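A.B. asks: Fold the stuff below for me.
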Amino acid sequence: MSEPDVYRSPQAVARAISDAAQAAARRSGRPVGQIVRQEDYRRFLARVFIHGDGEARWVLKGGNALLARVPEARTTRDVDLLGRVEDLDDAQRELELLVSEDLGDHFTFALSRTKDQGRGDAQPYLVGRRLVFDTRLGTKKRGPISVDLVVGTQPIGQIRSRKPQDILGLSKLPNAVYQLYPIEDHIADKVCAMLESHAGGMPSSREKDLVDLVIMALVDDGWAIEAGSLRQALRIESRRRKLDLPDRLVAPSSWGSGYASQVKQTAAQGFATVEAAMGLMRDFLDPVMAGVAAGRWDPRSRRWG
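C.D. replies: As a prediction, this is how the structure comes out:
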């Protein structure tokens, strides 16, 4: 008798995720709970993108966009979504409807609270909304999913379709092709967040952004980064934030321990210190910021050309 192509009960899903996560943890050294949590995010995002219409109405940003390409990227606590509509309320209603769909995986997501967000660290010129969804597998409550939702902005680079890297290999759980925020825009967001000063002239404390930049410089998955497009994204993002774009990237002198703790067990762990990471940035970003880079970035040779 053949195996059913779906899990018959929530308990069977929970057991399959737990077993696969333990195996993945042995391979990667990452905590089991962290891997299980990422599968909860995948269950949520499958609902957002399962009926993709080819128009990229929803675009995944932030850490989960990087994790979709690189399973060894830094884990994240939130889902960052761009709704390509003008009205935030309309986007929220549409998202609620999407994630309420039954995909046969025994997960449910229900909006529990919202909070309008003003200017934040990531992209301070945007106004968005934090949505928190209660998550259940059958009747058992799991950790809530927090979504940072923004609307109305147009990225500079090309939105790409990508099926997420699946380290658990659970073929009975439905997945979808994601629409991912352009890599040039993602890099520009991170660079400008590093450059910004905050209240009292305090420098950025977002050492995690440097981890992400190292990973984006190293990933070799056929998604080419064009020097001209990246330069344009940096110019536009810095203008939006009212920043003067320098001709090289400098990390705040206070950075060190935060970076070192967050780079562990990621694809960037070979660049274990801020000094090592900034050495890579001298090749990756400084030529673009100075306007002298041309062609495409080669993550193998770590050169433009």
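A.B. asks: Every contact and neighbour count from this point should use C-alpha atoms.
C.D. replies: Fine.
A.B. asks: Return the residues in contact with Ala268.
C.D. replies: Neighbouring residues of Ala268 by C-alpha atoms under 8 Å, 6 or more residues apart in numbering: 73, 211, 214-215, 218.
A.B. asks: Could you identify which of those has the most neighbours?
C.D. replies: The residue in the contacts of Ala268 with the most neighbours, by other C-alpha atoms under 10 Å, is Val211 (27 neighbours).
A.B. asks: for that residue, helix, strand, or coil?
C.D. replies: Classification of Val211 using DSSP: H, G, I helix; E, B strand; the rest coil returns helix.
A.B. asks: Report the contact partners of it.
C.D. replies: 74, 259, 262-263, 268, 277.
A.B. asks: do the same with Pro287
C.D. replies: 247-248, 293.
A.B. asks: Give me the buried subset of the residues you listed.
C.D. replies: Neighbour-count burial (16 or more other C-alpha atoms under 10 Å) applied to those gives Ala293.
A.B. asks: and which of the contacts of Pro287 is nearest Thr273?
C.D. replies: Arg248 (18.6 Å; C-alpha to C-alpha).
A.B. asks: ok, and the closest non-adjacent residue to the closest one?
C.D. replies: Of all residues not flanking Arg248 in the chain, Asp286 sits nearest, at 4.5 Å (C-alpha to C-alpha, 6 or more residues apart in numbering).
A.B. asks: pretty sure that neighbour is touching Pro246, no?
C.D. replies: No. Counting by C-alpha atoms under 8 Å, Pro246 is not a contact partner of Asp286; they are 9.0 Å apart.
A.B. asks: who's more crowded, those two?
C.D. replies: More neighbours surround Asp286 than the other of Asp286 and Pro246, with 19 against 12 (other C-alpha under 10 Å).
A.B. asks: what sits against the more buried one?
C.D. replies: 247-249.
A.B. asks: And Asp5, how close does it get to Pro174?
C.D. replies: Asp5 sits 10 Å away from Pro174, going by C-alpha to C-alpha, to the nearest Å.
A.B. asks: One more sequence to fold, the one below, so I can look at both together:
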Amino acid sequence: MGKTYATPTAFRTALNLAAKKMSKETGMNVSDLMRIFYFNRLAARVFTLDPDGWLIKGGQALLVRYRGAARLSGDIDLQAAQPGLAPEEARARVLEAAAHDLGDFLRFAPGKYTTSADPDRGGSQHFQVFLGPTRVDGVKVDIAVRRTLTGAPETTPLVSAVDLPWPVDWPVVRLYPLIDHIADKVCALYERHPQGTSSRYRDLADLLLISQREKINGAAACQAIHQEAEQRRQGGIDVTLPRSFEVPGPDWHDKYPSAAALVLGLQGCRTLPEAVQAAQTFLDPLLDSTVAGDWDPARAAWRHSDS
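C.D. replies: Presented below is the predicted three-dimensional model:
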């Protein structure tokens, strides 16, 4: 039976102590763990009120998959599960969910909303986070609509970012398909914008973390990557996938290591040369469409199912 704290102050004290303990165990800083917890509780509201209506994508999906190992993301990415849902309706549903009271002393007060020029995105909704009467943080929800997925959504129980005996009402959440997540990150590496080449250093680190953790069907991942690239091109985005992994820009040698350092669960791959070697092994067969079999994370190799 979970413990209910008598007051918001008592709960905040317990949360802070739990975050400090988790910080010592994982290396994540206390403020990041507290923010992830607030993200978790907002997600709990969304999936308690509408269990089948959303998918968690982006960095928060990796935090759900790899607790204590993935990097902190600055926002929550939510993908509407209903095809054709209007951005205005998607936003209304997020606001309704955020207002749902779970009796956990937390309140998410809506702030500014910014629309996106991308028709697949509903926009960004900001919230002020209150624990009892005290403002403790701010969070942003990026809302996506009208996205075509290659893979099937995955379900997993949502687990608190810190070890607390309460709240205990963690729902099952739906995650953006892993192969679509890989496709998003690969394409982000090779998008070209007026300001220059990609600066998505963290996406390479995330891809390598995934490669160290997951068995991946090669044919499905390959299809997802090339389908995503074509979808972006049709939307007017300049993206050209190379036939083999290429470092996206000249500044990556200096800037990649700091991004990789934020991915606490990443084994090796902390310098760009290490990362390039691992990325070539993982991504080259996907980029040139020669992939066969499944990715074996233990062996860091593509293997036929009978080998």
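A.B. asks: If you count neighbours, what's buried in stretch 13-28 of structure 2?
C.D. replies: Buried residues in stretch 13-28 of structure 2, counted by 16+ other C-alpha under 10 Å: 14-20, 22-23, 28.
A.B. asks: these two touch, right, Glu96 of structure 1 and Ala110?
C.D. replies: Yes. Counting by C-alpha under 8 Å, Ala110 is a contact partner of Glu96 of structure 1 at 7.5 Å.
A.B. asks: ranges for the helices of the stretch 51-200 of structure 2?
C.D. replies: 58-65, 87-98, 178-189 (DSSP state H, counting those that start in this stretch).
A.B. asks: how far apart are the shortest one and its match in structure 1?
C.D. replies: Read that as helix 58-65 of structure 2. For helix 58-65 of structure 2, the mean distance to aligned residues of structure 1 following superposition is 0.4 Å (mean C-alpha distance after the TM-score superposition for structure 1).
A.B. asks: cool, the last one as well?
C.D. replies: Following the fit onto structure 1, the mean deviation recorded for helix 178-189 of structure 2 is 0.7 Å by mean C-alpha distance after the TM-score superposition for structure 1.
A.B. asks: For that helix, grab the matching residue range in structure 1.
C.D. replies: With TM-score structural alignment applied, helix 178-189 of structure 2 matches the range 183-194 in structure 1.
A.B. asks: same question, the first one
C.D. replies: On the basis of TM-score structural alignment, helix 58-65 of structure 2 is assigned to residues 62-69 in structure 1.
A.B. asks: Okay, strands next: where are they in structure 2?
C.D. replies: Secondary structure of structure 2 (DSSP state E): strands located at 54-57, 76-80, 106-114, 121-131, 134-144, 154-157, 172-175, 191-192, 216-217, 238-239, 294-296, 301-303.
A.B. asks: Compare these and give me the one nearest Ile225 of structure 2.
C.D. replies: Ranking those by proximity to Ile225 of structure 2 (C-alpha to C-alpha) places strand 238-239 first, at 11.6 Å.
A.B. asks: in stretch 165-179 of structure 2, what counts as buried?
C.D. replies: For stretch 165-179 of structure 2, a neighbour-count test (16+ other C-alpha under 10 Å) marks 166-167, 170-179 as buried.
A.B. asks: And Glu154 of structure 2? What does it align with in structure 1?
C.D. replies: Alignment note (TM-score structural alignment): Glu154 of structure 2 maps to Arg160 of structure 1.
A.B. asks: for Glu25 of structure 2, that is, sorry about that
C.D. replies: In structure 1, Glu25 of structure 2 lines up with Arg27, judged by TM-score structural alignment.
A.B. asks: hang on, the earlier thing: check the gap between the match of Glu154 of structure 2 and Ala224 of structure 1 for me.
C.D. replies: Remark: distance between Arg160 of structure 1 and Ala224 of structure 1 (C-alpha to C-alpha) = 11 Å.
A.B. asks: same check, this time on Arg42 of structure 1
C.D. replies: The value you get for Arg42 of structure 1 to Ala224 of structure 1, if C-alpha to C-alpha is used, is 25 Å.
A.B. asks: Spatially nearest residue to the residue nearest the centre of structure 2, not counting backbone neighbours?
C.D. replies: Against the mean C-alpha coordinate of structure 2, by C-alpha atoms, centre = their mean, the closest residue is Gly59 at 2.2 Å. Leaving aside its chain neighbours, Gly59 of structure 2 sits nearest to Ser73 (5.0 Å; criterion: C-alpha to C-alpha, 6+ apart).
A.B. asks: Count the residues that sit near that neighbour.
C.D. replies: Ser73 of structure 2: 17 neighbours (other C-alpha under 10 Å).
A.B. asks: Next: Thr114 of structure 2.
C.D. replies: Applying other C-alpha under 10 Å, we find 11 residues neighbouring Thr114 of structure 2.
A.B. asks: and what of Arg300 of structure 1?
C.D. replies: By other C-alpha under 10 Å, the residues close to Arg300 of structure 1 number 10.
A.B. asks: what residue of structure 2 matches up with it?
C.D. replies: Arg300 of structure 1 maps onto Ala298 in structure 2, by TM-score structural alignment.
A.B. asks: so what's the nearest residue in space to that match that is not next to it in sequence up against?
C.D. replies: Leaving out its chain neighbours, the residue that sits closest to Ala298 of structure 2 by C-alpha to C-alpha, 6+ apart is Gln212, at 7.1 Å. Taking C-alpha under 8 Å, 6+ apart, we find Gln212 of structure 2 in contact with 266-267, 297-298, 300.
A.B. asks: what separates Ala300 of structure 2 from Ala292 of structure 2, distance-wise?
C.D. replies: From Ala300 of structure 2 over to Ala292 of structure 2 the distance is 14 Å, taken as C-alpha to C-alpha.
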